[in-house]
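[1] Curious how this folds, go ahead:
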Amino acid sequence: MGFKEQIDVNRLPKHIAIIMDGNGRWAKNQGKMRIFGHEQGVLSVKDIVEGCVDVGIEFLTLYAFSTENWHRPKEEVDALMQILISTINKETETLNKNKVKLNAIGDIESLPQECIDDLNEAMGKTAHNTKCTLTLALSYSAKWEILAATKKIAQSVKENTLQVDQITEELFASKLTTVNIPDPELMIRTSGEHRISNYLLWQMAYTEFYFTDVLWPDFRRKDLFEAIVDYQKRERRFGKISEQLN
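    Below is the predicted model of the structure:
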């Protein structure tokens, strides 16, 4: 029996977040330039999005470009931006076919204007889709996000439109870029690294982590389904004990 057949469709994680890692190492193993790995990683994105639609995952968030990635060599950053632009342009029709809504979080204004324009156009064209929401974390940093939310709240307190005792977890979450997205139940990181790299720090307080040695360009829906099966074997207690859940 394959992993897909083992999935309990009544216990699916509503939201899966993925750190797509290993493109550079994959390319090096092939004797190619790093950018070749990024290009091949796009094929994995397509397959994983379709895999999520296939089994009924409602939200998928991909860590596509962190604020730290701006420190990479300029030629690699420029190439990544071009891949982003071309992929958005090519895949909008496929997203609509699969009824996938495109979303983006992060410091979007720091992206090249062409990226911003194409991203906004694609989000507009897919806004009516309801089967799955694909969120790209672009120029994203959880510390940046938390700091920005804190500044918004501090400004409201300064302007006397918000009292300190009105600041709650729910209020804070409403100031984050993920305000309309449920917290992820499952986070997958490829390539064998065991860290979350400044990704959705607030949102992943109770997320289940799944780490795999598979490099991102080799990661396919069968690997996604394996991660979901592993997730479904876990007991999520949220501070309670097993007897309370049963």
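
[2] only C-alpha atoms for contact and neighbour calcs from this point on.
    Noted.

[3] quick one, strands of this protein?
    For the chain, strands defined by DSSP state E occupy the ranges 15-19, 59-66, 100-105, 132-140, 186-189, 208-211.

[4] need the longest helix for the protein.
    For the chain, the longest helix by residue count, based on DSSP state H, is helix 74-97.

[5] what angle separates that one from strand 132-140?
    With axes from the mean of the first three to the mean of the last three CA atoms, to 10 degrees defining the directions, helix 74-97 sits at 160 degrees from strand 132-140.

[6] how many degrees apart are helix 74-97 and strand 100-105 in direction?
    Using the same axes, to 10 degrees: helix 74-97 against strand 100-105 is 140 degrees.

[7] buried sites along helix 74-97?
    By 16 or more other CA atoms under 10 Å, the buried positions in helix 74-97 come out as 76-77, 80-81, 83-85, 88, 92, 95-96.

[8] name the helices or strands packed onto that helix?
    When contacts are defined as 3 or more CA pairs under 8 Å, 6 or more residues apart in numbering; DSSP states H and E, helix 74-97 sits against helix 34-55, helix 113-126.

[9] Show me what counts as buried in the first one.
    Translated: helix 34-55. Neighbour-count burial for helix 34-55 [16+ other CA under 10 Å]: 34-42, 44-53.

[10] Also stretch 59-69?
    Residues of stretch 59-69 classed as buried: 59-67 (neighbour count, 16+ other CA under 10 Å).

[11] Let's compare: structure for the following, please.
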Amino acid sequence: MSKAQQIAPTAKIVGSVEFRGPGRIIVQDRVRLSGQPAPSHLAAGPEGQVSVGASSVISFGAAIYAAELVEIGEGTQIGPYAAIADSDFHAVGDRNKSGRVAPIRIGKRVRIGARVTILPGSTIGDDVEVLSGSVVSSPIESGATVGGVPARPVGSGFSDPSGQATTVEEVFRRVFGLPNAPPTSAGPDQIPGWDSLGSLRVLLALEETFGVLLDQSKIAKAKTVGEVASLIDASR
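    Sure thing, here's the model as predicted:
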């Protein structure tokens, strides 16, 4: 780790998280970074700076690059396989010409879903929710819920860009191939396949769906779907 990389001693790193480049990378107190099961990458060019605010969560498979500035506010959650870059790297149709560079600023307590892409010049206000699979290319006001390509307001509450509500029960139905979503009182005895391997499959699906980082040991100890849902609420 170079002198330009400032990682707070209270930050928690799980799995493979790579810090690259000559620029500054600042990770503040109580940040959680996951590189498991897929590695995450934070990189800063010669004049760049990546700043991750206190108590933020960056999930697995994330890629963050700053040619100038990527600023992430306190308490923000970034979901699996999110891509955030303040540079186009090269002009369209001309690899010898530099692309656009514009700072990215993400506010406090923002929830960024799985496989979200945030493009150069984007500004996201506080308490915003960006739904999975969205592409952010313009300013987003504080408190908004946005989704789609490009991301635009879709109303309140968690839903995917197609407008279908996503619940923990629905994740269980999808993971285990059930005909209907199970009740919150259902446990391993009522859900075929909910064993140690099934718990891991549920954990990965929940992290990707809700853009959170979960404790595998707590998921494994959960006795009902409702207890798993409580762990999701506690992680936000």
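
[12] Superposed, what's their TM-score?
    Once superposed, the chains reach a TM-score of 0.23 (TM-score structural alignment, normalised by the length of structure 2), with 96 aligned residues with a CA RMSD of 6.3 Å.

[13] Could I get the helices and strands packed on helix 74-97 of structure 1 in TSV, plus columns for distance to T133 of structure 1?
    Formatted as TSV, the helices and strands packed on helix 74-97 of structure 1 follow (distance: least, CA to CA, whole Å):
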stretch	distance to T133 of structure 1
helix 34-55	10
helix 113-126	10
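
[14] Looking at the ones you listed, spot the one closest to E170 of structure 1.
    E170 of structure 1 lies closest, by CA to CA, to one member of the helices and strands packed on helix 74-97 of structure 1: helix 113-126, at 26.4 Å.

[15] Taking strand 132-140 as reference, get the angle to the closest one.
    160 degrees.

[16] helices and strands around helix 113-126 of structure 1, which ones?
    When contacts are defined as 3+ CA pairs under 8 Å, 6+ apart, helix 113-126 of structure 1 sits against helix 74-97, strand 100-105.

[17] how far away is H41 of structure 2 from K221 of structure 2?
    31 Å (CA to CA, to the nearest Å).

[18] Could you pull up the contacting residues of K28 of structure 1?
    By CA atoms under 8 Å, 6 or more residues apart in numbering, K28 of structure 1 lies in contact with R34.

[19] What's the separation between it and L138 of structure 1?
    K28 of structure 1 sits 24 Å away from L138 of structure 1, going by CA to CA.

[20] Likewise for L186 of structure 1?
    Distance of L186 of structure 1 to L138 of structure 1, given as CA to CA: 20 Å.

[21] So H41 and K221 of structure 2 - more neighbours on which side?
    The residue with more neighbours, out of H41 of structure 2 and K221, is H41; 19 against 12, by other CA atoms under 10 Å.

[22] Tell me where the longest strand sits in structure 2.
    Counting by DSSP E, the longest strand found in structure 2 is strand 32-44.

[23] Does anything pack onto it? Which helices or strands?
    Secondary-structure packing of strand 32-44 of structure 2 (3+ CA pairs under 8 Å, 6+ apart): strand 12-20, strand 24-27, strand 49-52, strand 57-58, strand 63-66.

[24] 7 Å instead, please
    strand 12-20, strand 57-58, strand 63-66 (3 or more CA pairs under 7 Å, 6 or more residues apart in numbering; DSSP states H and E).

[25] residues of that strand that come out buried?
    Applying 16+ other CA under 10 Å to strand 32-44 of structure 2 flags 32-36, 39-44 as buried.

[26] Tell me which two of these sit farthest apart.
    Maximum pairwise distance in those, criterion CA to CA, is 21.7 Å, between Q36 and A44.

[27] so where does I219 of structure 2 fall, helix or strand?
    Per DSSP states H and E, I219 of structure 2 falls inside helix 216-221.

[28] Show me what that helix packs onto, helices and strands only.
    Secondary elements touching helix 216-221 of structure 2 (3+ CA pairs under 7 Å, 6+ apart): helix 196-210.

[29] May I see the buried residues of the helix it packs on?
    Under 16+ other CA under 10 Å, the buried positions of helix 196-210 of structure 2 are 198-200, 202-210.

[30] A83 of structure 2: which of those residues is nearest?
    Among the buried residues of helix 196-210 of structure 2, and counting by CA to CA, the member closest to A83 of structure 2 is E208, at 13.8 Å.

[31] Relative to L33 of structure 2, how far out is that closest one?
    According to CA to CA, E208 of structure 2 and L33 of structure 2 sit 15 Å apart.
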